[in-house]
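Colleague: Any chance you could fold what I've pasted below:
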Amino acid sequence: MTPRRPRAVLFDLDGTLIDTAPEFVAIAHALREEAQLSPIPDSVIRHSVSNGALGMVQAALGLTHDDIRIEHWRDRFLALYDAGLGQHSAPYPGLERLVRLLAQKGIAWGVVTNKLERFAAPLMERMAFSPPADVLITPDHVVTPKPDPEAVLLACSRLACDPRHAIFIGDHVRDIEAGNAAGCHTVAAAYGYLAQGESAAEWQADDTVDSSEALATLIEERIQ
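Modeller: Predicted coordinates for the structure are as follows:
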């Protein structure tokens, strides 16, 4: 159980701290144009963001995981993402103010993501949070990424924080599984990139919020 006033607050990246979906939607439309396919609804991509580049390519182009063309299109997807990294992304409302408040209260904050460091680090720099995150953990830093708790535990270790005194927030069931296994207080970000028909209420998080503003309010109440 997390005490009322935590010592650290950890966020997943895409769909929790930063709204990156507009970027991926633009790339998906570009890929479909290259493949001479008609446009698809933006929601198709938003619902697949948590499945990573391969999942978004499959959704964007209607490919199966064993299609011989999928590696080509995945490489093309990543090249386009790299070229325009962060141009259409933004922190969710209320979260820039929240991290400033955390710093004022002497509470560490950080990011634990399954996004590779080559993308996560420059994206965080471009978002220019003030103060910057105290820790950024990516799959490059661990043997087994989320839903394994290794990344969350590493973040807590680097912050010299007992996991029981940390809050971990994410928009995918693997985030909640990782946080719960690490011993953190978990918050499901139901405003993120859930699959069609998915319910964050079923993830067994300690709390569930429907907006980033509600998340900010929840954390602010805990740190007063």
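Colleague: from here on, contacts and neighbour counts on C-alpha atoms
Modeller: Will do.
Colleague: Which helix or which strand is home to L98?
Modeller: If you go by DSSP states H and E, L98 is part of helix 95-104.
Colleague: to compare against the first, here's another:
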Amino acid sequence: MTPFRPDAVLFDLDGTLLDSAPDFHRILNQLRQEQKLTPLDYDQVRQQVSNGAAAMIQQAFGSLRNSSELEQLQQQLLQRYQDNPAQDSILFDGMETQLQTLEQAKIPWGIVTNKPERFCIPILQQLILDGRCGVLICPDHVSKRKPDPEGLFLACEKLNSRPDRCLYVGDHVRDIEAGQNAGMITVGALYGYLDKSDQPQHWNADLLIQHPDELTDWLKL
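Modeller: Predicted coordinates for the structure are as follows:
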């Protein structure tokens, strides 16, 4: 696809903009230690982060606990994460350069995520991104989550941008589907939290990148 200058660039959060897997790995292993279980391998956790808390708890305890116990463990996971959601989380390598490049080019960037606002706001504050992010759209702000395009349309409205002049970058098929449903140019982040069963070559994204630098180089700024 021919590079172009977008009006705005929107990102998914976990696995695209932010590497949050270290925090979930830490908390899950705290919970497992309290249950007298051996630690989980980091890569096991990493592959499940984009699938949410329920999937991570199922992976960590599913074969050992009933549904009621799993629900309690999930609430413990979320509470501990809310208490300190960015102790170990960082921007992916190359992402800070990408954000700076967009800012220098006067192109606004924002986040459209399925992660609730109560987690996102502290993360952005702790990483000093809250004053830089042009828009943050969470499930709290819409009636339908991705892959529905409602959140992407709302982000464009707040940034005064047309969807067909925006990029959406994500590491999950639902991100690409949401971008396509919104009529945006879609970018698949292959450096993110892909599961072994994922087949990004079949997502039909406009661009697939192995590193944020590839998007920085591709954009016509």
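Colleague: What span of the second structure is the helix holding L98 of the first structure aligned with?
Modeller: Per TM-score structural alignment, the counterpart of helix 95-104 of the first structure in the second structure is residues 95-104.
Colleague: Measure the mean distance from the helix holding L98 of the first structure to the second structure post-superposition.
Modeller: Taken over the aligned residues, the distance from helix 95-104 of the first structure to the second structure averages 1.6 Å (mean CA distance after the TM-score superposition for the first structure).
Colleague: roughly how far is that helix from the heart of the chain?
Modeller: 18 Å (CA atoms, centre = their mean, to the nearest Å).
Colleague: For it, which helices and strands make contact with it?
Modeller: Secondary-structure packing of helix 95-104 of the first structure (3 or more CA pairs under 8 Å, 6 or more residues apart in numbering; DSSP states H and E): strand 108-112, helix 212-223.
Colleague: Just say helix, strand or coil for the residue of the second structure positioned farthest from its centre.
Modeller: In the second structure, the greatest distance from the average C-alpha position (CA atoms, centre = their mean) is reached by K36, at 31.1 Å. Using DSSP: H, G, I helix; E, B strand; the rest coil, the structure places K36 of the second structure in coil.
Colleague: Please pull up the equivalent of it in the first structure.
Modeller: Correspondence of K36 of the second structure to the first structure, assessed by TM-score structural alignment: Q36.
Colleague: Tell me which residues of stretch 52-60 of the first structure come out buried.
Modeller: By 16 or more other CA atoms under 10 Å, the buried positions in stretch 52-60 of the first structure come out as A53, L54, G55, M56, V57, Q58, A59, A60.
Colleague: how big's the offset between it and the second structure?
Modeller: Averaged out, stretch 52-60 of the first structure is 0.9 Å away (mean CA distance after the TM-score superposition for the first structure).
Colleague: Just the residues contacting that stretch, thanks.
Modeller: 24, 28-29, 31-32, 40, 44-45, 48-49, 63-65, 70, 73-74, 77-78 (CA atoms under 8 Å, 6 or more residues apart in numbering).
Colleague: what comes up buried for stretch 195-213 of the first structure?
Modeller: Neighbour counts over stretch 195-213 of the first structure (16+ other CA under 10 Å) mark A195, A200, W203, A205, D206, D207, T208, V209, S211, S212 as buried.
Colleague: same thing with stretch 82-96 of the second structure?
Modeller: In stretch 82-96 of the second structure, counting by 16+ other CA under 10 Å, buried: P85, A86, S89, I90, L91, F92, M95.
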